[in-house]
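# here are the coordinates; sequence isn't available:
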């Protein structure tokens, strides 16, 4: 059997693994990358890229439908609804993947000096593994095998031709009635996208939608979903799923209702991919969430690191990239860098978007008690939001009594872009005064955040003491 010795061996060519491999190779480490599936992993092929491409197509259809707000002529009765171009929308999805794929390709990484092995990998000891008949011995290993959809143990579900994010984007015809199980970001985004592309949509969620986000911000998106015709069944579980005649599907709810649809999307969470890796042979500890790691992203085997969804931590591409940076500093430079998620943002890309960083109001009250300040600025008071006809939502800040930022949330237009300012503020330990003192271009959506920050000073600045001081100073001319 052929043996390869290298500095670093990465298992998994998703976002986290690719970040480690590219960084290590470009910094001079002899690097091997092993991938048994598609280069780019879930993010490129069945996650972030295709979902955002489909959302963009759906947004364009909705914009055409609502163009009359700005005086554009309504489509004539004999012109098809712009929402029915499902084939063109899916073509845009495929085109987006194809345009980005070269950046994640085997050819690019081999050009960087990475040896790429397209096969399954299995640890055969604490310092070695086998893949495609090759033994790889490395100074350090990184496991970045990602996650797969979690399929809940609903009676009858295994016999139903359900969809997940791994199969949804292969559809060639628009669902007539899409039933979505799960009200997390994926379920909410795909529910709105398919509704805008002409499907009837029913979303079933055991709790409320987006349960990890601030309820006040979630309510903004909930109102829009309902207004656009998405049927939300919150606080409801599914007790049975079945296939009907002609290939249709049906689910029975815990209140006895039966929902029939043409397609069923299961979006009930993710589970780490651990099978076949021989982790026990390498002395790598595993929990119910995934591979156990410390703040330096090290496993129980100090030769082996893990990044991305396989660790059971924050399941975001940008979190995997942050973890990759920690691994590179530890594995290559022996620096004791540690992960810190305090300023890790999260975004649900519905319309309006919902973005958060740091603590929510509820989390802040748990950690700091009632000694917090909550500042709000509705987009209804923002001139740019008004001119664009997108005045729903608000910016919400949570601070200490002295104005130190604890968290920020935005429900509104381009919230994912606007949250960047608050990521910087939180990561640098800034207070609201640092933002309130900025001069921003007018008119911009970001001014809503500045207004929220400025409201921290309103009780003092416009209070009776200030008025008395102004009147006193006026006596001197």
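Structure's in. What do you need? Model, not experiment: these values are computed from the prediction.
# can we go C-alpha only for contacts and neighbour counts from here?
Will do.
# can you show me the strands along the stretch 351-477 of the chain?
Using DSSP state E, counting those that start in this stretch, the strands of the stretch 351-477 of the chain run over 353-358, 373-378, 394-399, 405-412.
# between the ones you listed, which gets nearest to residue 97?
strand 353-358 (22.4 Å; Cα to Cα).
# let me know which of the strands of the stretch 351-477 of the chain is tucked in deepest.
Taking mean count of other Cα atoms under 10 Å as the contact definition, the stretch among the strands of the stretch 351-477 of the chain with the greatest mean neighbour count is strand 405-412, which reaches a mean of 28.
# now the angle between strand 394-399 and that one, please.
Between the axes of strand 405-412 and strand 394-399, defined by axes from the mean of the first three to the mean of the last three Cα atoms, to 10 degrees, the angle is 170 degrees.
# by contact count, what packs against strand 405-412?
Other elements packing on strand 405-412 under the criterion 3 or more Cα pairs under 8 Å, 6 or more residues apart in numbering; DSSP states H and E are helix 215-227, strand 353-358, strand 394-399, helix 415-427.
# out of those, nearest to residue 137?
Distances from residue 137 to each of the helices and strands packed on strand 405-412 were compared by Cα to Cα, and the smallest falls on helix 415-427, at 38.1 Å.
# before we go on, here's another structure to hold up against the first:
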């Protein structure tokens, strides 16, 4: 006999919205805030902390810790100004409190309460696509006109033998330390590794940094050398071209087997930090159910940040490419224009600046010198100006560094590299120059306040015209005109 069994009732609460955002980091929050204030109904899913990686584990805490380290370094180097100070006493627990206080000061801006006051429906749960137009999570089933995936990235954990059984830190856990590491071992010589190496060394820890290739391998070699020399000067042990073959140990006693130039080294430390790159956060999203193509680098998107499911966008780190908070914010503006106003909008990344916040800072926008030479050959001119030729840099004893600007012979600016004090601020001028297609002559003819570090860029730009202005031909012209009185 056939028995009719009633189907189980779906207990999820159903919600309809204009925009459903998955991920409450920088990009996701920007989309949610912008869309809701423009009249769209918005649902936001966040499974972890509001503010995402940048606020809680990345940009904010690292810069706060760097600031503490720079304060200690300033005390140690005050003698260059004729001021004698004792060796600074570092209370690492108070440094920890300082970092947490900075985060706490920013948290209200990214909080659930603020976004709910704006009118966003915030669901604190993992979200997963169940089909091309539906997302479920936290007891809710959301259907929306458009979806935005902004789940960011996490520390990539390399497949090193023994690592699964060795205690290690990532950027998500290192800022929880209340006691200073005696000897911090860092695997990875990219921006995160360099920043945290400098910060901990300035705060009194011994630091060894191991990099498989070279320090800041994706950046300008000449500029990276300035940072390499600085880290060595402050006492960081650098092992470049070194592969970690195995890890072992327990809390407070970590051991690494490292191969460098055919020699195996045994390195011991108290703590291990993995800073070997980032991986997109795509697990658990149900991308297959929504027909969204993805790979190891992240979710595949077109120039308008749309995925293979045309109702779904992916922005920020999860979309691969440049992994910066400001890129996620820029992506959010593209999505707002496209999803709300149906305007054609494409993301262009040719003028995105990037900064490593060590001291000296390292900043880049546009093409590196090697990239520009490969593309343009003899048509390229490289303009350089050293910090030591700048009066403000001399007054503040920060003459370590230079600017390098890549320019075509017609004056088009292709890229700029700056290593030195305030490089992260100085690079903004060149980001605008490249984005707005401003010729080098406009920079050279601008009026810059004296004495400022901004003169470094102006002097570099002015050198573009040096050969013409001070040539034998120009001297003949001046003498000829002088003959007329």
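Arrived safely, thanks for sending. Being a predicted model, the structure only gives us computed values, none of them experimental.
# out of the strands of the stretch 351-477 of the first structure, which is closest to residue 184 of the first structure?
For these, proximity to residue 184 of the first structure was assessed by Cα to Cα; strand 353-358 is nearest, at 12.1 Å.
# compared with the second structure, how much does that closest one deviate?
Averaged over the aligned pairs, strand 353-358 of the first structure sits 0.3 Å from the second structure after superposition, using mean Cα distance after the TM-score superposition for the first structure.
# what helices or strands is that strand leaning on?
For strand 353-358 of the first structure, the contact count by 3+ Cα pairs under 8 Å, 6+ apart identifies helix 215-227, strand 346-348, strand 405-412, helix 415-427 as packing neighbours.
# one more pass at 7 Å, please.
Strand 353-358 of the first structure makes packing contacts with strand 346-348, strand 405-412, helix 415-427 when contacts are defined by 3 or more Cα pairs under 7 Å, 6 or more residues apart in numbering; DSSP states H and E.
# what's next to the first one, contact-wise?
Residues from elsewhere that reach strand 346-348 of the first structure, judged by Cα atoms under 7 Å, 6 or more residues apart in numbering: 185, 354-357, 416.
# at 10 Å what do you get?
184-186, 188-189, 210, 213, 218, 221, 314-316, 318-319, 353-358, 409-411, 415-417, 419 (Cα atoms under 10 Å, 6 or more residues apart in numbering).
# one more: stretch 134-141 of the second structure?
Contacting residues not belonging to stretch 134-141 of the second structure are listed as 10-16, 20, 22, 45-47, 123-130, 142-145, 147, 285-286, 289-290 [Cα under 10 Å, 6+ apart].
# wait, residue 362 of the second structure touches residue 416, no?
No: using Cα atoms under 10 Å as the test, residue 362 of the second structure is too far from residue 416 to be in contact (11.0 Å).
# anything in contact with each of the two?
Overlap between the contact sets of residue 362 of the second structure and residue 416, as judged by Cα under 10 Å, 6+ apart, is given by residue 427.
# what about residue 271 of the second structure, distance to residue 199 of the second structure?
Using Cα to Cα, to the nearest Å, one obtains 15 Å as the distance from residue 271 of the second structure to residue 199 of the second structure.
# actually residue 170 of the second structure, sorry about that
Computed with Cα to Cα, the distance linking residue 170 of the second structure and residue 199 of the second structure is 15 Å.
# for residue 310 of the second structure, same thing?
Applying Cα to Cα, the value for residue 310 of the second structure to residue 199 of the second structure is 44 Å.
# more neighbours, those two?
In this view residue 310 of the second structure and residue 199 are compared by other Cα atoms under 10 Å, and residue 199 has more residues nearby, 26 against 15.
# ok, the aligned partner of that one in the first structure - contacts?
Using TM-score structural alignment as the criterion, the counterpart of residue 199 of the second structure in the first structure is residue 193. By Cα under 10 Å, 6+ apart, the contact set of residue 193 of the first structure is 51-52, 54-59, 61-62, 187, 199, 201, 350-351.
# swap in residue 468 of the second structure?
Remark: with contacts taken as Cα under 10 Å, 6+ apart, residue 468 of the second structure is in contact with residue 474.
# kindly report the same for residue 441 of the second structure.
411-412, 458, 461-462, 464-465.
# just residue 78 of the second structure next, same as before
Contacts were defined as Cα under 10 Å, 6+ apart; by that measure residue 78 of the second structure touches 84-86.
# now, the contacts of stretch 134-141 of the second structure that are in strands?
In this view, the contacts of stretch 134-141 of the second structure that belong to strands under DSSP state E are 13-16, 20, 22, 45, 123, 128-130, 142-145, 147.
# just the buried residues out of those, in PyMOL syntax.
To isolate the buried ones among those in PyMOL, judged by 16 or more other Cα atoms under 10 Å, type:
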select buried, resi 20+22+45+123+128+129+130+142+143+144+147
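# of the ones in strands among the contacts of stretch 134-141 of the second structure, which is the nearest to residue 239 of the second structure?
Nearest to residue 239 of the second structure among these, counting by Cα to Cα, is residue 22 at 39.8 Å.
# corresponding residue for the closest one in the first structure?
Aligned against the first structure - with TM-score structural alignment as the criterion - residue 22 of the second structure pairs with residue 11.
# same deal with residue 183 of the second structure?
With TM-score structural alignment as the criterion, the equivalent of residue 183 of the second structure in the first structure is residue 177.
# check residue 380 of the second structure too.
Taking TM-score structural alignment as the alignment basis, one finds that residue 380 of the second structure is matched in the first structure by residue 372.
# could you tell me how many residues sit around that match?
Residues near residue 372 of the first structure, counting by other Cα under 10 Å: 20.
# wait, doesn't the match of residue 183 of the second structure sit right on residue 197?
No: with contact taken as Cα under 10 Å, residue 177 of the first structure and residue 197 are classed as non-touching, separated by 11.5 Å.
# so which of those two has more stuff around it?
When residue 177 of the first structure and residue 197 are compared for neighbours, residue 197 comes out ahead with 25 against 20, by other Cα under 10 Å.
# how about that one, what does it touch?
Counted by Cα under 10 Å, 6+ apart, residue 197 of the first structure has contacts 54-55, 57-62, 81-86, 89, 174-175.
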